[in-house]
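[1] From the sequence below, what's the structure:
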Amino acid sequence: MQTLNRYLTPILHELERFMQCYPLSNEHQIIKHLQTQKISPFETFSLADSKDLFNAHFLCMHALYQLKKQYQLSQKYRLVISAIQIQRITINEVKALSESSPTSLDSTDPLESYYLNSKHYFDTQKAQIEGMLTSFWQKYLAQDEKNAALAVLNLPANADAKMVKTRYLQLVQKHHPDKGGSNQAFNKIQQAKTVLDKAF
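    Predicted structure coming up:
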């Protein structure tokens, strides 16, 4: 089985240096730093290429989860890894946060086993990566459309199907052209309801 061990030592060393300076950062900042420092193989990745982007992402996350394990063993720091930020906190900060919110830092990370399995780095093909990217963008755009439709109906982001239906009926009554409303406003409400019907 292929491993990523040949890359890990310099990556982990540089990650440790980076986290000392920037205990709160994100994956993009880390990858850019590793590229700037010419840490192998990051200096060879072109982030415009989907396979290189996947490899940079996977290798960065793999190394972060390895560092997280090292921190757990040393019991000096805790590494919190999420989609939007990477944060290194001291054990004392962990204790203080745990007391104020007991479940926030103790939850298991379902992605950890994925990123610690180097098989995914070597076996994931370009077509699979393209599929993942397409799926991501479809979900991202669908979320944008949903938010825009909720705004048309003047509903909060956490609105459910029942709230949508109730608000839709209120607005249709108010803006229906047969009741003196505007065709344009009525059509906008109809389109928003169509989008939201797909979302729920």
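[2] can we go C-alpha only for contacts and neighbour counts from here?
    Noted.
[3] Excluding sequence neighbours, find me the nearest residue to Glu145.
    Val195 (7.1 Å; C-alpha to C-alpha, 6 or more residues apart in numbering).
[4] One more, so I can put them side by side:
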Amino acid sequence: MNTTFDPALDLTEHLLALLRQTPAGLSEHQIIRQLKDGHCSHIPQLPLSDKLVLFRIHFMLFNALYRLRDRLWAERSAHLEISPLRVRLLSYQDGQQGLTEHDPLRAYYLDEAHLRDTSEADVAHLLQSFWTRMHGGEEQQAALELFGLEARTDYPAIRLRYRQLVSQHHPDRGGSTSRLQSINKAMEILERYYNRG
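    Reported below is the predicted structural model:
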């Protein structure tokens, strides 16, 4: 798709046009690439290898996406699913989507002070924090899978499942020592994640 964008239009209008042309949705990277290729005046023609430039483009994009989602919801015309991996338009439906809970990401991206006040050092810190969480998140997910639990399980349920597994796999009851060690290691990871260790 090769679109040229009208500089008089707001970024939300450009996004709406792109998303209407692609019902399956687009990733954040695809949206940025199409906006840059179409010479959208809202996206600077600067190298994305610069972390501060990339952060600012990312911020402007998500600010516009959250504003568009609010507008579409108020018009009762569509629901906008927003994530870095896929942004897509969905049909409007009354009900669960209409329940307004506090959305920390929406609050962050709609506060333009974050765009103005974030320095290159702040971006470096955000990236380091992201990769630390990603690594820890993979460990946590693997530990929960070993326990046969879902990601949103609370700590008391994890503790109960741990006791059940230890009882079931203890060598004194015919279980395997290596399996018990895996269960204990998984519990250490989960305690660290839940700040109980």
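[5] Tell me the counterpart of the residue nearest to Glu145 of the first structure in the second structure.
    Val195 of the first structure maps onto Ile189 in the second structure when the alignment is built from TM-score structural alignment.
[6] does that match really touch Glu139, like I thought?
    Yes - between Ile189 of the second structure and Glu139 there is a contact under C-alpha atoms under 8 Å: 7.0 Å.
[7] how about Tyr155 of the second structure, what's its partner in the first structure?
    So, by TM-score structural alignment, Tyr155 of the second structure is matched to Ala161.
[8] and if you look at Met134 of the second structure?
    Match for Met134 of the second structure (TM-score structural alignment): Tyr140.
[9] Which strand or helix spans its match?
    Element membership of Tyr140 of the first structure, judged by DSSP states H and E, is helix 126-152.
[10] Please, which helix or strand holds Gln173 of the first structure?
    Per DSSP H and E: helix 161-175 holds Gln173 of the first structure.
[11] circling back: for the match of Val195 of the first structure, what are its contacts?
    139-140, 143 (C-alpha atoms under 8 Å, 6 or more residues apart in numbering).
[12] Can you lay out those residues as a markdown table showing distance to Arg163 of the second structure and neighbour count?
    Output for the contacts of Ile189 of the second structure, formatted as a markdown table (distance: C-alpha to C-alpha, whole Å; neighbours: other C-alpha atoms under 10 Å):
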| residue | distance to Arg163 of the second structure | neighbour count |
| --- | --- | --- |
| Glu139 | 20 | 16 |
| Gln140 | 18 | 23 |
| Ala143 | 14 | 22 |
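[13] Neighbours of the closest residue to Arg56 of the second structure other than its chain neighbours, how many?
    Closest residue in space to Arg56 of the second structure, ignoring its immediate chain neighbours: Leu115 at 6.4 Å, by C-alpha to C-alpha, 6+ apart. By other C-alpha atoms under 10 Å, 18 other residues sit near Leu115 of the second structure.
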